[in-house]
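K.L.:
the following comprises the amino acid sequence and a computationally predicted model.
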Amino acid sequence: MPFSRLATATTPTAHLGLGLAAVGRPGYINLDRDTDLGDDRSVEALRSRTHELLDAAYAQGVRYFDVARSYGRSEEFLADWLNARPDIDDAVVGSKWGYTYTAGWSTDAERHEVKDHSLATYERQRAETEALLGDRLDLYQIHSVTPDSPALTDKDLHARLAEAAAGGLTLGFSTSGPAQADAIRAALAVTVDGEPLFRTVQSTYNVLERSAGPALAEAHDAGLTVIVKEGMANGRLAAPHAPEALQEVAAATGLGCDAVALAWILREPWVGVVLSGAATVPQLVSNLHAPAVDLDADQMTRLATLAEDPRAYWEHRGQLPWH
């Protein structure tokens, strides 16, 4: 994979990363959070849970860890963990800017995050990330780029991002929504002084939402590292919510629906890293079985039939409650 820090993470599970969206804040849209997190959503409870997940992931060979300014205190929790383990020098850290967390550590806030891709927001959030992660930050991504995002056309922003890249920071972007493919292709065209600005792309891709696949393959061919998020469709692909076809394939493999769903993504030749969004250590351990899942052609085809219309998928996602 072209992203050099990730390319050197040659552990058996190097193609699986850990995202902290589900544990960096008390409210999120993943299914079954009441079971996963219980009633104690205090800062210290989630800090402890995050550190437990990071310990387990690192021990199992995971080296890429993904956070964002809008994931509550995820950057802070990750920074604490790294600072307590100065001997760890091969952890690869990616964060994102462009959304501001506004829930005030509540699960029932009217708005949990506010999107703004302006240069002013970049400058403010870059300083906030720097204060927490310092030189441990390897990758900084624009959060949830869409085709109409001003981040794709703001030349002043591009110049500031290019300065950060010249200083050694890798730049990337993530995408969301039914027009992910259009956003990816637009971002691939962004250059500064004739050179591509972005080196990574992070997009939603799973057996239900496959629309970004061709554009992600193009990004890979253009030299970008592809990071896949929401491989479990916010819990829709985990038992007991998984579609019948996925449950039957999982039963045939002897592994969990989650491992099978992630294994299906890992079979794509353009995938660099697939993120686990586990909220518990048992979930993480189950996710990490994905590289061991051996899917045959018939099983791959059967899972591919689960694809939904992108607009229907994103409409469903948009209706998931924060809890």
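P.N.:
Okay, I see it.

K.L.:
can we go C-alpha only for contacts and neighbour counts from here?
P.N.:
OK.

K.L.:
for residue 229, which residues are in contact?
P.N.:
Residues in contact with residue 229, defined by C-alpha atoms under 8 Å, 6 or more residues apart in numbering, are 202-205, 274-276.

K.L.:
which one of those residues sits closest to residue 138?
P.N.:
Checking these against residue 138 by C-alpha to C-alpha gives residue 202 as the nearest, at 14.6 Å.

K.L.:
so which elements touch the strand or helix carrying the closest one?
P.N.:
Taking DSSP states H and E as the criterion, residue 202 maps to strand 200-204. Contacts defined by 3 or more C-alpha pairs under 8 Å, 6 or more residues apart in numbering; DSSP states H and E place strand 200-204 against strand 170-175, strand 225-229.

K.L.:
dropping in the other structure now:
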Amino acid sequence: MEYTHLGRTGLRVSRVVLGTMNFGPQTSEPDSHAIMDAAHAQGVNFFDTANVYGQSLGKGATEEIVGRFFAQGGGRREKTVLATKLYGDMTDYPNEGKLSALNIRHALDASLTRLQTDYIDLYQFHHVDRATPWEEIWQAIEVAVQQGKILYAGSSNFAGWHIAQAQEAAKTRHFTGLVSEQSIYNLIVRDVEREVLPAAQAYGLGVIPWSPLQGGLLAGVLDKEADGSRRRSRSDDELEKLRPQLEKYEAFAAELGHSPAELALAWLLHQPAVTAPITGPRTMNQLDTAIASVDITLDEDALGRLDEIFPGHKTAPEDYAW
């Protein structure tokens, strides 16, 4: 496994993030624990979750599964750079969501209880809260840092100007501010190249892409369709729209000798500011695929070919103006 610093911090994290959103609803607790153990065994030290994960099992269920994994001991917590998130409403109570100082306090304590730990390495804002001023947010986070409950703060689904706004507010308080941004980013969805990636680079944030396989469309969807193993999903309409590009993509992956999923993850690892993509394995094989991508080197010709198949964006304003 390769490691890199998370943004401008001294924290070293694996170049694969183990996403846990499927743990519980899609993957049983024993299998989830086995996947986490296997990730550790192969050098993955960066785990990502969120307080709202759990779906049919109820919000918080995934954090509880991760917490029971840590409770087994054996250095499981100590080996893990643990990231979780807050923002989504946990109950109907009006202050059980968003980024008020009150919810930051309540949500953090609740996550610590579910995760059976006394601190979070990376506490992330799952979405921008346009109603809460940054002075309030940063004061609450500073208190949590002073209490030893969190070490770093990160964002998720922020626009470039949100990152700038957050960092400039933190600067006035002589506070570290954000160290990472978690955005949707993959060969198909490349909007963050306009402003989010440049903002992250300018302010020293590590970028943690979510949905790196675009709901499975970049994981060999046409091959699975041909052999009858593909499950129907909400991406069916998108599949038909992208079919000509995906045909070229899967053929190119075969030409390079990699699976489509490996190639999609490897491409992300070659992009500026990207720390590590989040892989959300339902099975051990999917974890192995993600880890294999770290060892893939793509030359300029291969990267250029991928840009031809899935064109990206220039940095703003050149992307849409002179």
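P.N.:
Thanks, I have it. Treat the numbers as computed from the prediction; the structure is a model and nothing was measured.

K.L.:
preserved in structure 2, out of the contacts of residue 229 of structure 1?
P.N.:
For both residues aligned by TM-score structural alignment, their matches' C-alpha atoms under 8 Å, a contact is called conserved when the aligned residues also meet in structure 2; among the contacts of residue 229 of structure 1 this holds for 202-205, 274-276.

K.L.:
picking that back up, comparing the helices and strands packed on strand 200-204 of structure 1, which comes out most buried?
P.N.:
Neighbour counts averaged per stretch over those are highest for strand 225-229, at a mean of 25; criterion: mean count of other C-alpha atoms under 10 Å.

K.L.:
matching residues in structure 2 for that strand?
P.N.:
Structural correspondence for strand 225-229 of structure 1: residues 206-210 of structure 2, per TM-score structural alignment.

K.L.:
now the helices and strands packed on strand 200-204 of structure 1 as CSV including distance to residue 242 of structure 1?
P.N.:
What follows is these, written out as CSV (distance: least, C-alpha to C-alpha, whole Å):
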stretch, distance to residue 242 of structure 1
strand 170-175, 24
strand 225-229, 18
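
K.L.:
can you tell which of those is closest to residue 307 of structure 1?
P.N.:
When those are ranked by proximity to residue 307 of structure 1, the top entry is strand 225-229, at 16.3 Å, counting by C-alpha to C-alpha.

K.L.:
now do that closest one against strand 170-175, angle only.
P.N.:
Our comparison of strand 225-229 of structure 1 with strand 170-175, counting by axes from the mean of the first three to the mean of the last three C-alpha atoms, to 10 degrees, yields an angle of 40 degrees.

K.L.:
mind checking how far stretch 145-160 of structure 1 is from the chain centre?
P.N.:
Averaging C-alpha positions (C-alpha atoms, centre = their mean, to the nearest Å) puts stretch 145-160 of structure 1 21 Å from its chain's average.

K.L.:
on that earlier part again, measure how the following helix or strand past the strand holding residue 202 of structure 1 sits relative to strand 225-229, angle-wise.
P.N.:
Counting by DSSP H and E, the next helix or strand C-terminal to strand 200-204 of structure 1 is helix 213-221. Between helix 213-221 of structure 1 and strand 225-229, the angle comes out at 140 degrees (the same axes, to 10 degrees).

K.L.:
buried ones in helix 213-221 of structure 1?
P.N.:
Taking 16 or more other C-alpha atoms under 10 Å as the neighbour-count basis, helix 213-221 of structure 1 is seen to contain the buried residues 213, 215-220.

K.L.:
possible to save the residues you listed as JSON lines with distance to residue 248 of structure 1?
P.N.:
Listed next are the buried residues of helix 213-221 of structure 1 as JSON lines, based on distance: C-alpha to C-alpha, whole Å:
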{"residue": "213", "distance to residue 248 of structure 1": "25"}
{"residue": "215", "distance to residue 248 of structure 1": "30"}
{"residue": "216", "distance to residue 248 of structure 1": "29"}
{"residue": "217", "distance to residue 248 of structure 1": "29"}
{"residue": "218", "distance to residue 248 of structure 1": "32"}
{"residue": "219", "distance to residue 248 of structure 1": "33"}
{"residue": "220", "distance to residue 248 of structure 1": "32"}
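
K.L.:
pull up the aligned stretch in structure 2 for the strand holding residue 202 of structure 1.
P.N.:
Across structure 2, the stretch matching strand 200-204 of structure 1 (TM-score structural alignment) is residues 180-184.

K.L.:
list the contacts of residue 158 of structure 2.
P.N.:
Contacts for residue 158 of structure 2 (C-alpha under 8 Å, 6+ apart) come out as 127-128, 181, 183, 196.

K.L.:
double-check that residue 82 of structure 2 belongs to a helix.
P.N.:
No. Counting by DSSP: H, G, I helix; E, B strand; the rest coil, residue 82 of structure 2 is not part of a helix but strand.

K.L.:
residue in structure 1 paired with it?
P.N.:
Under the alignment (TM-score structural alignment), residue 82 of structure 2 maps onto residue 93 of structure 1.

K.L.:
distance of its match relative to residue 194 of structure 1?
P.N.:
Applying C-alpha to C-alpha, to the nearest Å, the value for residue 93 of structure 1 to residue 194 of structure 1 is 27 Å.
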